[in-house]
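1. only the shape, not the letters, is given here:
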């Protein structure tokens, strides 16, 4: 089945929102991916560790399933060192912002959090500036 790109985006957004609501209703937890993943290594024990591991494995498993379904991975125009640098910068930004786009953007905005609104506006402004500089100043993308 080959869906139009906007339908794929809509379906993905609905599934992300649904998973955030289910996690909140069934577990009383916010679906902030960075907090869930970092919790695996910092403080989680027993059942706390198990649900976090299941959540992260579900994320990875979904990506693997889509890759198997589509038959090929998308290829990035960026070099591997640039992708590694970008990943490290995202990690630093996540730590500085006390959360990531899933925690602030999906869950925080849904709860009308002012702190999350400030974080999302910062994420978006930074992303826009980064793409502008990368494409139009450095010409790397």
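-> Thanks, I have it. Keep in mind that what you see is a predicted model, and the values were worked out from it rather than measured.
2. alpha carbons only for contacts and neighbour counts from here, please
-> Will do.
3. can you list contacts of the helix ranked longest in the chain?
-> If you go by DSSP state H, the chain has its longest helix at helix 46-70. Contacts made with helix 46-70 from outside it, assessed by CA atoms under 8 Å, 6 or more residues apart in numbering, are listed as 33, 36, 37, 39, 40, 73.
4. turn those residues into CSV, columns for distance to residue 113.
-> Formatted as CSV, the entries for the contacts of helix 46-70 read as follows, by distance: CA to CA, whole Å:
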residue, distance to residue 113
33, 17
36, 19
37, 22
39, 22
40, 25
73, 36
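5. can you select the buried ones from those residues in PyMOL?
-> Here is the PyMOL selection string for the buried members of the contacts of helix 46-70, based on 16 or more other CA atoms under 10 Å:
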select buried, resi 33+36+37+39+40
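6. in helices, which of the contacts of helix 46-70 fall?
-> With helices defined by DSSP H, the entries of the contacts of helix 46-70 inside them are 33, 36, 37, 39, 40.
7. was I right about the first one contacting residue 100?
-> It stands for residue 33. Yes. Proximity of residue 33 to residue 100 meets the contact threshold set by CA atoms under 8 Å, at 7.0 Å.
8. and the comparison structure, right after this:
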């Protein structure tokens, strides 16, 4: 029950943050779009994206300090992580957004494009896990 409650509260906070960002700034809170805004040198300090992303970065440290959660270490091949990161970046550009933009913001606005994109992300993830675990026999 405890983990369910924490997941519920986390989802609720995420929803409030996304709706609040849309209401206040008139833009969706898709992470790839926010990162693109802060990578633009002319608008880095003019965009609220910087503060939103700083909040996303700092909040886990505050949570860890306040609640002292159990630390889980993920171990995998660093080269595999780099390749995965590059593929995610490529997919984000190809799909004109990431899972936060399409999956959270787009689906909540009933965007057909976002529903299709999110289903595509999820299907690709399912297939990747199946191939990695059951065809190639790797666990990570």
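-> Happy to help now that I have it. Note that the structure is predicted; figures quoted are calculated from it, not measured.
9. distance from the chain centre to the longest helix of structure 1, please.
-> Centroid separation for helix 46-70 of structure 1 versus its chain: 13 Å, with CA atoms, centre = their mean, to the nearest Å.
10. I'd like the distance between residue 24 of structure 1 and residue 81 of structure 1.
-> As for residue 24 of structure 1, its distance to residue 81 of structure 1 is 37 Å (criterion: CA to CA, to the nearest Å).
11. more neighbours, these two?
-> Set side by side, residue 24 of structure 1 and residue 81 show more neighbours around residue 24, with 14 against 9, by other CA atoms under 10 Å.
12. distance of that one from residue 75 of structure 1?
-> 34 Å.
13. just residue 140 of structure 1 next, same as before
-> Per CA to CA, residue 140 of structure 1 is found 15 Å from residue 75 of structure 1.
14. how about residue 85 of structure 1?
-> In this view, residue 85 of structure 1 and residue 75 of structure 1 are 17 Å apart by CA to CA.
15. of the two, which one has the most company?
-> Relative neighbour count places residue 85 above the other of residue 85 of structure 1 and residue 75, with 11 against 6, counting by other CA under 10 Å.
16. aligned to the more buried one, what sits in structure 2?
-> Matched to structure 2 by TM-score structural alignment, residue 85 of structure 1 sits across from residue 83.
17. mind listing what its match touches?
-> Contact partners of residue 83 of structure 2, counting by CA under 8 Å, 6+ apart, are absent.
18. buried stuff in the helix or strand hosting it?
-> With elements delineated by DSSP states H and E, residue 83 of structure 2 resides in helix 78-94, which encompasses its position. Of the residues in helix 78-94 of structure 2, those buried under the neighbour-count criterion (16+ other CA under 10 Å) are residue 92.
19. that helix against structure 1, how far on average?
-> Superposed on structure 1, helix 78-94 of structure 2 shows a mean distance to its aligned partners of 1.3 Å (mean CA distance after the TM-score superposition for structure 1).
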